[in-house]
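Peer 1: Next input, structure requested:
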Amino acid sequence: MLFFTRHHFKKLQQAIIDGDLTLLKKQFGKLDHASLQQERFSFQDMTLNAQELAIQAGQPKVLEHLLSAGLALESSTASPLLYQALRQQEQSLALLTVLLQAGAPFEYPEAETDYALLACFKYCSEDKLMLHLSRLNEYGADLNRADAEENTALILALKSNQQALVQMLINSGAALPENLAEGICSDELRQYAKRCSEDLRIRQMMLG
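Peer 2: Below you'll find the predicted structure:
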């Protein structure tokens, strides 16, 4: 019996890595839920549960199937699933979306960066940052959440001199502090942010 169980898990691992949903569903029917949740797979010098394996393999459709089949939004390491998804070079937005649709939380008190929105600045490349922040905002993340050093997403965008991101965040509801600390960004970007904030205020006033 153990031999056949290991055989099914080996096939399941390959199905997850290859994104083979047909084989995945077939193997699912041969394994019990508790075993599926507890099983660990070796992949690229890592030991992962099935959900993490789907993330590391860049397979959002597989991840969606695993979660819809009842596997938990739990990681086997100190890194939350959401942060593991953000680290992926490919398919990170699709993986993030699947996790958010499944109800993944935004807050991780035990993590070095305790809020997913702010973690984007740590894990996402600059060209993908806006898309990931927009997706988190779409699912209800707090744009004005600050870290221990009182950095909000907008402050981090100002510090990194990302004008387009500053505009997007302000237009999405990020509050611009009345008294920005000196040297946080260029005077030009500071004035631009103030204009964006004022333009938004006027539009909202006109709309009543």
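Peer 1: From here on, just use CA atoms for contacts and neighbour counts.
Peer 2: Fine.
Peer 1: from the chain's centre, how far out does the longest helix along the chain sit?
Peer 2: Assignment by DSSP state H gives helix 187-207 as the longest helix of the chain. Helix 187-207 sits 29 Å away from the centroid of its parent chain (Cα atoms, centre = their mean, to the nearest Å).
Peer 1: Could you list the buried residues of it?
Peer 2: Buried residues in helix 187-207, defined by neighbour count with 16 or more other Cα atoms under 10 Å: Leu189, Arg190, Ala193, Lys194, Cys196, Ser197, Leu200.
Peer 1: now do stretch 124-133
Peer 2: Buried, per 16+ other Cα under 10 Å, within stretch 124-133: Cys124, Leu129, Met130, His132, Leu133.
Peer 1: after the helix or strand encompassing the last one, next one along is what?
Peer 2: With elements delineated by DSSP states H and E, Leu133 resides in helix 126-138, which encompasses its position. Next along the chain after helix 126-138, taking DSSP H and E as the criterion, comes helix 153-159.
Peer 1: buried ones in that following helix?
Peer 2: Ala153, Leu154, Ile155, Leu156, Ala157, Leu158.
Peer 1: can you give me the strands for the chain?
Peer 2: 41-43, 46-48 (DSSP state E).
Peer 1: Which strands and helices lie in contact with the first one?
Peer 2: So the one you mean is strand 41-43. With contacts taken as 3 or more Cα pairs under 8 Å, 6 or more residues apart in numbering; DSSP states H and E, strand 41-43 sits against strand 46-48, helix 50-56.
Peer 1: Sequence B follows; please return its structure for comparison with A:
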Amino acid sequence: MLTSLFDSRHERLLKAIENNDLDKVVKHMSKLEPELLLTPGKDGRHPLEAALTAEESRILELLLHKAPRPLPSARCGTPLVCLALQHPDSLPRLTMLLQAGENPDLEHQGQPLLHLCVEYCDPGRLMLHLSRLLQQGADINRRNAEGMTLLQRLLPKGDQPLLQFLLQSGAECEAHWLEEMENRELATQLNRVLDDLRIRQLMMGG
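Peer 2: From the prediction side, this is the model:
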């Protein structure tokens, strides 16, 4: 009788990923067809999704080197790069997926990745995640399903360093957004940032 898929090296790979056993992952992968990295196991998760939630991030890196493209979504239909944002140690996983070719402007349920960072990243991690996506070519002025840009969405939070970072990264700012801000001191500071950027552009002949 032929050994079933669920008793195969494929299933043993999934078990090794679950156990964060890097050595066994390497052993099973060496004899596994790349297409099986995209094949669901008993619980409906394929090895890439299992690796994404594993504690050992090196496992995901190994699988991404071998996995065929395009990368599949998770069993729930969520793109892996969106799922990565929900992991406690999200930045290295996000970075690996972007380097593996995931689209930095990908949208899920009407929200671009930059906007999803706002939903899933605490304030202490948010700027790092936004910076990584922008480095990979994400459009900072891409609007979400509600028609809002990232800057427009974050203005009410009043986080001056974050807002200044967005402006200096190329975020467009309509004059009435600042005029309508309740925090007039912050609005004045942001206007100064915009003035400095305009002067810099003029000096560079832009």
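Peer 1: quick one: which of the strands of structure 1 is nearest Ile184 of structure 1?
Peer 2: Taking Cα to Cα, strand 46-48 is the member of the strands of structure 1 nearest to Ile184 of structure 1, at 39.1 Å.
Peer 1: Just give me the neighbour total for the residue lying closest to Asn20 of structure 2 once chain neighbours are set aside.
Peer 2: Closest residue to Asn20 of structure 2 apart from its sequence neighbours, by Cα to Cα, 6 or more residues apart in numbering: Glu56 at 5.9 Å. Neighbour count for Glu56 of structure 2, taken as other Cα atoms under 10 Å: 16.
Peer 1: if I pick the aligned residue in structure 1 for Glu56 of structure 2, what's in contact with it?
Peer 2: Residue correspondence, TM-score structural alignment: Glu56 of structure 2 in this structure matches Gln59 in structure 1. Contact analysis of Gln59 of structure 1 by Cα atoms under 8 Å, 6 or more residues apart in numbering lists Ile16, Ile17, Asp18, Gly19, Gln91, Leu95.
Peer 1: ok, now Gln189 of structure 2?
Peer 2: Contacts of Gln189 of structure 2 by Cα under 8 Å, 6+ apart: none found.
Peer 1: Distance check, it against Glu172 of structure 2.
Peer 2: 16 Å (Cα to Cα, to the nearest Å).
Peer 1: Pretty sure Asn141 of structure 2 sits against Ala171.
Peer 2: Yes. Using Cα atoms under 8 Å, Asn141 of structure 2 is in contact with Ala171, at 5.9 Å.
Peer 1: Identify the contacts common to the two.
Peer 2: Leu151.
Peer 1: Where in structure 1 does stretch 184-203 of structure 2 fall?
Peer 2: Using TM-score structural alignment, stretch 184-203 of structure 2 pairs with 187-206 in structure 1.
Peer 1: same deal with stretch 136-144 of structure 2?
Peer 2: Going by TM-score structural alignment: stretch 136-144 of structure 2 matches residues 139-147.
Peer 1: about what we covered before: tell me what the helix holding Leu133 of structure 1 is packed against?
Peer 2: helix 92-101, helix 116-123.
Peer 1: Make TSV out of these and add mean neighbour count and distance to Met205 of structure 1.
Peer 2: Output for those, formatted as TSV (neighbours: other Cα atoms under 10 Å; distance: least, Cα to Cα, whole Å):
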stretch	mean neighbour count	distance to Met205 of structure 1
helix 92-101	21	33
helix 116-123	20	28
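Peer 1: Next one: Cys173 of structure 2 from Leu163 of structure 2, what distance?
Peer 2: Separation of Cys173 of structure 2 from Leu163 of structure 2 (Cα to Cα) stands at 10 Å.
Peer 1: okay, these two: which has more neighbours?
Peer 2: Legend: neighbour count by other Cα under 10 Å for Cys173 of structure 2 and Leu163, higher for Leu163 (22 against 17).
Peer 1: tell me the contacts of the more buried one?
Peer 2: Leu163 of structure 2 neighbours (Cα under 8 Å, 6+ apart): Leu151, Leu154, Leu155, Leu190.
Peer 1: Just give me the match in structure 1 for it.
Peer 2: Using TM-score structural alignment, Leu163 of structure 2 sits opposite Val166 in structure 1.
Peer 1: Cool, thanks, signing off.
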